[in-house]
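*Asks:* just coords:
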């Protein structure tokens, strides 16, 4: 076996580590990565093949700390040592992780390092709260929409009857008022229908290719914004098809991408607006309290002004919008459709960078 291939070989003795949620990395005597489980590949955002040519310490902002504790481990100064480290991430905020370093008798000089995100448990708690809140929102919306829908029909009908009874002498002047009532009743009816749409429509399941979904949305966005906006594609062609509702997923991605394009209006005028569709496979992911071996990891990224901190924690709530004249339903519907596919949707935003991340289980 060549040295290159031995670096990427996964020893059978370590097969059980592939099932762990924690990232586990094995480094050799000079600090080069010789093994990383699936969770570590996910955390370090790279494959074992690529990682096996790198020093683990080089991944961190404080590499000397990791080198120091690994050296102490090799001298058998302790059985295991815990240390907080800061992981570098290209284009994103650094990630704080907690490391547990253990020395191995075999192979000689090798050290086993377990890495855990500090915020992992907070993230799981937040996802649980989001699911609970989403269920409450759905019930509230459904009940409220039905309560509004019933009197709306009566208001519109009464306005039509009133218009028919208007005296001919004043018909033109007074008809303007009855038309306002009718048009506003129709507008509210449309809003109510949009609120109820995700609960009425059957879930049509078929084989879905996520890149076909992205390409469909890309063509729709470019048709509306033909100049000043560049849509980049960063696809992982190995992602398999999965069972889902293609139309719902198109609507989900379209709602997010359309919101992004509207937020990019100033950059579009300057000709420097950028939207990116990025797909990856995530491994050993927990979605809605269920553990999946593989998941689709879809990112919709823009270089717009970012989401206002005042609404950042409420963007998926119904009728919350950061845009003047927005209905505040686009992201609510997107979240509903993603949850119907047993997935989760997250958002990271700062000025110049907004990333909506959709995670869906894969077969």
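*Replies:* Nice, I can see it. Note that the structure is predicted; figures quoted are calculated from it, not measured. Residues are numbered from 1 along each chain as shown.

*Asks:* contacts, neighbours, all on C-alpha from now
*Replies:* Fine.

*Asks:* how about the helices in the stretch 251-363 of the chain?
*Replies:* Along the stretch 251-363 of the chain, counting by DSSP state H, counting those that start in this stretch, helices occupy 265-270, 330-340.

*Asks:* return the most buried member of those.
*Replies:* Mean neighbours per residue, mean count of other Cα atoms under 10 Å, is largest over the helices of the stretch 251-363 of the chain for helix 330-340, with a mean of 22.

*Asks:* and whichever helix in the chain runs longest, how far from the chain's centre?
*Replies:* With secondary structure taken from DSSP state H, the chain has its longest helix at helix 120-165. Distance of helix 120-165 from its chain centroid, counting by Cα atoms, centre = their mean, to the nearest Å, is 25 Å.

*Asks:* what angle separates that helix from helix 330-340?
*Replies:* 120 degrees (axes from the mean of the first three to the mean of the last three Cα atoms, to 10 degrees).

*Asks:* is it possible to get a markdown table of the helices of the stretch 251-363 of the chain that adds distance to residue 101?
*Replies:* Listed next are those as a markdown table, based on distance: least, Cα to Cα, whole Å:
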| stretch | distance to residue 101 |
| --- | --- |
| helix 265-270 | 47 |
| helix 330-340 | 37 |
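
*Asks:* one more structure, for comparison:
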């Protein structure tokens, strides 16, 4: 391999975001990690001034102006960034003056400071997982008996119906009762691993979307923005259906009959999940335009028995986080008035 090919290969596969700015602060290069971090396509922004590409990043632009004036290595921690998708995070910026083709340039390195890298964050997720598992096992016994009665009633009702369209509803009730019964059985078994198989995540999302569509009503629009490049993922279908039902159901309740839900999927490169960096990850976002979750509740929403709703049990999100943890994934929450976004992250691994 030639030296220039090796350099290109290293830059393209680095987990750190790299930008190259010329003396007029025009973008000359972004590596793929920078494209993912800033949600910008290198082809679209190459040659444009950084202040036009990222106009709403005053702290970042202030740092770049300082770096340009000093023309010496500079580093600054905890620079806040807000991306077009609404993601908020902090990053460490470092600049190094370089000369390329006899022209002064700046090499900018951006390192995202993920909450997942915080040991306290990891400890919180472990506490959430342990507390939820203990509670689930206690409640599962109480759920199985009425669930069997529900299925039996639906089966009797179906035998009395002659209309095929009406029978379709009873079939859904029985199928969902069977799915929940199987899910509870797996939860009650000690150290039972998820029954993973290669599954198209969009097929699961569409299945749940159809289930909640009737509950949502005509006043709630559901917009889909899927990334078709996501490969099949090794998932337990029943568990992921339950996760999505819990989160989408909360979104419908939050909107109270009017608003928008966005279902978005993306592939992420070199992303960190639970303290481990993965070359490729799948990100599923469920976004609603509701009033948001109170700020004082946000750090606790994944703990059992914590709910911001008067009639809430505080179990849905804790169960969802527990199930996703069994897939080596994590659920993150970002909420403000007018937008609540649940971000579900899965590592993308080789499927057999």
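*Replies:* Received the coordinates, thanks. These figures come from a predicted structure and were not determined experimentally.

*Asks:* quick one on the thing from earlier: going by contacts, tell me the helices and strands next to the longest helix of structure 1.
*Replies:* With contacts taken as 3 or more Cα pairs under 8 Å, 6 or more residues apart in numbering; DSSP states H and E, helix 120-165 of structure 1 sits against helix 171-200.

*Asks:* next SSE downstream of the helix it packs on?
*Replies:* Toward the C-terminus, helix 171-200 of structure 1 is succeeded by strand 206-208 as the next helix or strand (DSSP states H and E).

*Asks:* please tell me which residues of structure 2 that next one aligns onto.
*Replies:* The alignment of strand 206-208 of structure 1 onto structure 2 (TM-score structural alignment) spans residues 197-199.

*Asks:* before we move on, what about stretch 239-251 of structure 1?
*Replies:* Counting by TM-score structural alignment, stretch 239-251 of structure 1 sits on residues 230-242 of structure 2.

*Asks:* the matching stretch: end-to-end distance?
*Replies:* 21 Å (Cα to Cα, to the nearest Å).

*Asks:* contacts for it next, please.
*Replies:* 179-180, 183, 194-201, 204-205, 208, 266-267, 282, 320, 323-324, 327, 348-349, 351 (Cα atoms under 8 Å, 6 or more residues apart in numbering).

*Asks:* buried subset of these?
*Replies:* 179-180, 183, 194, 199-201, 205, 208, 266-267, 282, 320, 323-324, 327, 348 (16 or more other Cα atoms under 10 Å).

*Asks:* need the counterpart of residue 285 of structure 1 in structure 2.
*Replies:* Residue 285 of structure 1 maps onto residue 271 in structure 2, by TM-score structural alignment.

*Asks:* and the match of strand 206-208 of structure 1 against structure 1, how far off on average?
*Replies:* Once the two models are superposed, stretch 197-199 of structure 2 sits on average 1.4 Å from its counterpart in structure 1 (mean Cα distance after the TM-score superposition for structure 1).

*Asks:* ok, back up a step: please compute how far the match of stretch 239-251 of structure 1 lies from its chain's middle.
*Replies:* On Cα atoms, centre = their mean, the centre of stretch 230-242 of structure 2 falls 14 Å from that of its chain.

*Asks:* and stretch 93-109 of structure 1, by the same measure?
*Replies:* 29 Å.

*Asks:* so where do the strands sit in the stretch 201-350 of structure 1?
*Replies:* Counting by DSSP state E, counting those that start in this stretch, the stretch 201-350 of structure 1 has strands at residues 206-208, 229-234, 242-244, 273-287, 290-302, 344-350.

*Asks:* now do the longest one and strand 229-234, the angle between them.
*Replies:* Pointing back at strand 273-287 of structure 1 there. Using the same axes, to 10 degrees: strand 273-287 of structure 1 against strand 229-234 is 40 degrees.
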